[in-house]
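J.: below is the sequence, then the predicted model.
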Amino acid sequence: MISKLKQKARGHWDFIVSTIAPSTLDAINSNCSHVPCPIHGGQDGFRVYRDFNETGGSVCNTCGNFSDGFATLEFATGLSISEVITQVRDLLEDKPVLVSRKAKAASLPKPKTAANKATDRLRAAWLQSSQNDTSLIEKYVASRGLPVGLADVWASQARQNSVMRTYQKVEGVIVNFGVQPAILSIVYNGDDQAISLHRTYLDSEGAKNTVLPNAKTLMPSKEGVEWFSCSVRLGDVPAATLNLAEGIETSLAVMAMGESHCWATVNAQSLAGFTPPENIKEVVVWADLDKSETGFKAAQSLQERLCKEGVEVIIKLPPMPIPKSAKSVDWLDYYVSLPK
């Protein structure tokens, strides 16, 4: 049976392995470069072979050599070989498009779309992350001048990933920045669906990452969902009044000043287009104060729209001037400036 399955799977191992073991996605998408091992982590011990799509083979400098896709899956999933065979067989049977490369290209619909890959990347990043260790989140919260206890609030909606494979654009060119630690926060849309992850990149000590061009980025959303009313939901579930801010750190600062919750819309555009849950009668926007007035204008846009729908919107701006050397101030800046 296994020889027939190998023949049928030949040319499709990238789809098969990434579907059954999403933790291998970084390696599959790395163009055969070394990445952290999906099992023990590390820095750059694992890679797939150049003929991976034909054979499914991979190697880890620590764990050993895996000559074909069955061995790779057995290693990456912890399943027995019989369980792996069953999953591969079932997957192939459910995908009649997985036929020989000798067939006409026009008759072969792609078994994996870009949207599917986005979902797999989200799943892989989440599975790579620690479920119990919050040490980096605690260090980052403290480094921003916030109470360390708020790390638990954040961690209820996030995980820390110490082996996040990172690519960012620099002057129009995609640059591989290797492994960077990050906090991955769950982004929900207005239908209460978890649709994406927001990455807050850190340095090795848990402080803000100053190496990357963008220390805060969103991952592409998974397929089949709508991007609307999106936020990272921090704190208690609001009853009638909802606190909103742009940044996660700003939301935590609002909570440090006594509020039981504050949802972070991540950026001004999402703030302006936000629609609160039906039970919400009042929205308090803890807006950023920018020289460009981007944050205030987004809050005003939200206010004008929601007031027409019967929802009261109160806009609060940090009561402090913008330093000449800065582009803006937010409620975190204000909180940090308060005497402790």
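T.: Everything's here; your move.

J.: drop to CA atoms for contacts and neighbour counts, all remaining ones
T.: Noted.

J.: what's the closest non-adjacent residue to the most centrally placed residue in the chain?
T.: Centroid-nearest residue in the chain, with Cα atoms, centre = their mean: Leu197, separated by 2.6 Å. Computed as Cα to Cα, 6 or more residues apart in numbering, the closest residue to Leu197 that is not its neighbour in sequence is Ile186, at 4.9 Å.

J.: Lys216 too?
T.: Thr200 (4.7 Å).

J.: cool, Lys169 as well?
T.: Val175 (5.9 Å).

J.: quick one: contacts of the longest strand anywhere in the chain?
T.: Counting by DSSP state E, the longest strand found in the chain is strand 173-188. Strand 173-188 is contacted by residues 35-36, 43, 126, 137, 154, 157-169, 194-204, 212, 230-233 when judged by Cα atoms under 8 Å, 6 or more residues apart in numbering.

J.: list the contacts of stretch 287-307.
T.: So stretch 287-307 is contacted by 245-246, 268-269, 271-275, 285, 312-318, 322, 327-331 (Cα under 8 Å, 6+ apart).

J.: helix or strand for Leu5, which one?
T.: In the assignment (DSSP states H and E), Leu5 maps to helix 2-9.

J.: if we can go back for a sec, count the neighbours of the residue nearest to Lys169 for me.
T.: 13 (other Cα atoms under 10 Å).

J.: can you map out the helices along the chain?
T.: Counting by DSSP state H, the segments of the chain that form helices are 2-9, 13-20, 25-28, 52-55, 69-77, 81-94, 114-128, 135-143, 150-155, 248-256, 268-272, 294-308, 331-337.

J.: CSV for these, including distance to Cys262 and mean neighbour count?
T.: Listed next are these as CSV, based on distance: least, Cα to Cα, whole Å; neighbours: other Cα atoms under 10 Å:
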stretch, distance to Cys262, mean neighbour count
helix 2-9, 49, 15
helix 13-20, 36, 21
helix 25-28, 33, 24
helix 52-55, 46, 21
helix 69-77, 38, 21
helix 81-94, 43, 15
helix 114-128, 23, 19
helix 135-143, 16, 20
helix 150-155, 11, 20
helix 248-256, 5, 24
helix 268-272, 13, 21
helix 294-308, 15, 19
helix 331-337, 12, 18
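
J.: here comes the other one, which I'd like you to weigh against the first:
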Amino acid sequence: MSFFKAEKVREAASSNWLFIVSALAPHAEAALKKPGRHVSCPIHGGKDGFRLFKNFLETGGGVCNTCGPRHDGFELLMWLNNWDFKQTLDAVGEFLSVEKELSWKEQQQQNQNQYRNQKAKACVNGGYSQPAPAQSAPRPQTPAQPSPAPAPAQAETNVVSLSREQSKPWLMELQEEMERRAERQKAYSAKLQGKIVRIWEEECMPMSSDLVEPMRAYFQNRELLFRWDVVEESDCVRFHPSLSYYDEDGNEVGKFPAIVCAIRDKEGNLVTLHRIYLTPTGKKARVPEPKKMMPVPDDLTVTGAAIQLGVPNEGILGVAEGVETALSAYRATQIPVWATVNATLMEAFEVPKGVHTVLIWADKDKSLTGEKSANVLKARLERMGIQVFILVPKMPIPSRAKGVDWNDVLMSQGKFGFPGARYLRDFIERRAADGSV
């Protein structure tokens, strides 16, 4: 049977994902009308558990706070409609009227038909006719084959045409607005790297400055009290006294004190910045997203990068999601812990040279997102010959909370809620010696 070639459908889908998802997943309309903004999740409900990526027009991707990212439109539709890849490919191909590829058997049949037609035409043009084929004995009748069973209900896509979707005024207006936004984003991206360097090098001040009281208060409220000069050696945490906060439409909401963290690749090169907006008294600022990562310049990647809190020693390094979690484990064990900012980036974390053992201080979530990402990272690093140990908080998750992390442990139990540094080192040495890692 003929089929859709994935590369051809992907090419046709680029810049058409707004129309595609609107037609094939109408229950995602709320998100389509507010691209880049948090809205109710089309799968789990709630208020703000889902958003489409800002480059949705080109990629078709989005992220669910519970299930994680869907990197392109195919993954998104598979998740939204509970389809497999072939169902999704067929639905998108039909919607875009992409020409199907012939199967090998169909190509053979087509070639034979073309050959017969050309031969017959040559015979007519040459002035003689083709002899009639000899009559063959009648072929025995074979029992009729039962018709294939109908596809399951979930495979039905009710595909409509692209032209029909393009006739909807609100979709066309939104498409034009997203295209204008994409152009503005390109202009912004061209200046982005210079802006990142300027904020970090010219506008931020070191942790040892006397003017960083909001940052000190924020950390003190989370029991993060230890010698900051040790953290400052890696130069990944600074303070900005008045950093602009922009909403999802790019409008400046105001200026706030902020903790600014450098996200670096494993060679130490600055990739982008992570910001925690504060009040003057060290609380989280009253803004929609007090924790925000700046965009990544087009020629760089944040994959594998981290906030490098401390310098690894003895070949042992800790990894956590949030800055607060990383600093909590660092304070309790005196073993440097790097923060990957979120669970998705944890899975892709790249270990620097000289590290033979990684301690993953995993978040304990009701959705199991933190533990799943920790296990993905563990499996990948172990294939590289690196020892990996996952540590999950033992404390229960409160009924109204989404989860707990190691900063919650530090605040409720102090250092006694953590394995000690000497115990961890001895444990690692014993496991390495008996080959049970």
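T.: Perfect, thanks for sending it. Small disclaimer: the values here were computed from a predicted structure and weren't measured.

J.: and the TM-score between them?
T.: The TM-score (TM-score structural alignment, normalised by the length of the first structure) is 0.62; 226 aligned residues with a Cα RMSD of 2.3 Å.

J.: hmm, back to that, among the contacts of strand 173-188 of the first structure, name the buried ones.
T.: Neighbour counting with 16 or more other Cα atoms under 10 Å marks 35-36, 43, 126, 137, 154, 158-166, 194-203, 212, 230-233 as buried within the contacts of strand 173-188 of the first structure.

J.: strands - which of those land there?
T.: Counting by DSSP E, these place 35-36, 43, 158-166, 194-201, 232-233 in strands.

J.: so where do the strands sit in the stretch 51-200 of the second structure?
T.: 62-64, 68-70 (DSSP state E, counting those that start in this stretch).

J.: residue range for the last one in the first structure?
T.: Pointing back at strand 68-70 of the second structure there. Under TM-score structural alignment, strand 68-70 of the second structure corresponds to no residues of the first structure.

J.: and that strand, what does it pack onto?
T.: strand 62-64 (3 or more Cα pairs under 8 Å, 6 or more residues apart in numbering; DSSP states H and E).

J.: and the residue nearest to the centre of the first structure, what's its match in the second structure?
T.: Aligned counterpart of Leu197 of the first structure in the second structure: Leu273 (TM-score structural alignment).

J.: same deal with Leu317 of the first structure?
T.: In the second structure, Leu317 of the first structure lines up with Val392, judged by TM-score structural alignment.

J.: unless I'm mixing things up, its match is touching Thr325, no?
T.: No. With contact defined as Cα atoms under 8 Å, Val392 of the second structure does not count as touching Thr325 (11.6 Å).

J.: returning to that earlier point: show me which positions of the longest strand of the first structure end up buried.
T.: Buried, per 16+ other Cα under 10 Å, within strand 173-188 of the first structure: 179-188.

J.: chain neighbours aside, what residue packs nearest to Val336 of the first structure?
T.: Nearest to Val336 of the first structure is Gly145, by Cα to Cα, 6+ apart, at 6.0 Å.

J.: so what's the counterpart of the one you found in the second structure up against?
T.: With TM-score structural alignment defining the correspondence, Gly145 of the first structure maps onto Glu223 in the second structure. Counting by Cα under 8 Å, 6+ apart, Glu223 of the second structure touches 328, 410-411.

J.: Ser399 of the second structure versus Glu223 of the second structure, what's the distance?
T.: Relative to Ser399 of the second structure, Glu223 of the second structure is positioned 23 Å away (Cα to Cα, to the nearest Å).

J.: what of Met293 of the second structure?
T.: For Met293 of the second structure, the distance to Ser399 of the second structure - Cα to Cα - is 29 Å.

J.: those two - which one has more neighbours?
T.: The neighbour comparison of Met293 of the second structure against Ser399 (other Cα under 10 Å) goes to Met293, with 15 against 8.

J.: what residue of the first structure takes the place of Ala339 of the second structure?
T.: Checking TM-score structural alignment: Ala339 of the second structure goes with Ala264.

J.: Glu94 of the second structure: neighbouring residues, count only.
T.: Neighbour number of Glu94 of the second structure under other Cα under 10 Å is 19.

J.: that one maps to what in the first structure?
T.: Glu94 of the second structure maps onto no position in the first structure when the alignment is built from TM-score structural alignment.

J.: next one: Pro257 of the second structure
T.: Per TM-score structural alignment, Pro257 of the second structure is aligned with Pro181.

J.: can you pull the contacts of the closest residue to that match other than its chain neighbours?
T.: Spatially, and ignoring its direct neighbours in sequence, Pro181 of the first structure is nearest to Ser162 (4.1 Å; Cα to Cα, 6+ apart). Neighbouring residues of Ser162 of the first structure by Cα under 8 Å, 6+ apart: 129, 179-182.

J.: ok, these in the second structure, which still hold?
T.: Using both residues aligned by TM-score structural alignment, their matches' Cα atoms under 8 Å, the second structure keeps these contacts from the contacts of Ser162 of the first structure: 129, 180-182.

J.: which two in those residues are spaced the farthest apart?
T.: Checked with Cα to Cα, these reach their widest spread between Ser129 and Gln180, with 12.3 Å between them.

J.: so where is stretch 19-35 of the first structure in the second structure?
T.: Alignment note (TM-score structural alignment): stretch 19-35 of the first structure is unmatched in the second structure.

J.: next, the angle from the longest strand of the first structure to helix 248-256.
T.: If you take axes from the mean of the first three to the mean of the last three Cα atoms, to 10 degrees, strand 173-188 of the first structure sits at 30 degrees to helix 248-256.

J.: let me know whether the residue nearest to Lys216 of the first structure touches Thr217 as I believe.
T.: Yes. Between Thr200 of the first structure and Thr217 there is a contact under Cα under 8 Å: 6.9 Å.

J.: common neighbours of these two, please.
T.: Counting by Cα under 8 Å, 6+ apart, nothing touches both Thr200 of the first structure and Thr217.

J.: ok, the residue lying closest to Leu242 of the first structure once chain neighbours are set aside to Ser292 of the first structure distance?
T.: Sequence neighbours aside, Val283 is the residue nearest to Leu242 of the first structure in space, at 4.8 Å (criterion: Cα to Cα, 6+ apart). In this view, Val283 of the first structure and Ser292 of the first structure are 23 Å apart by Cα to Cα.
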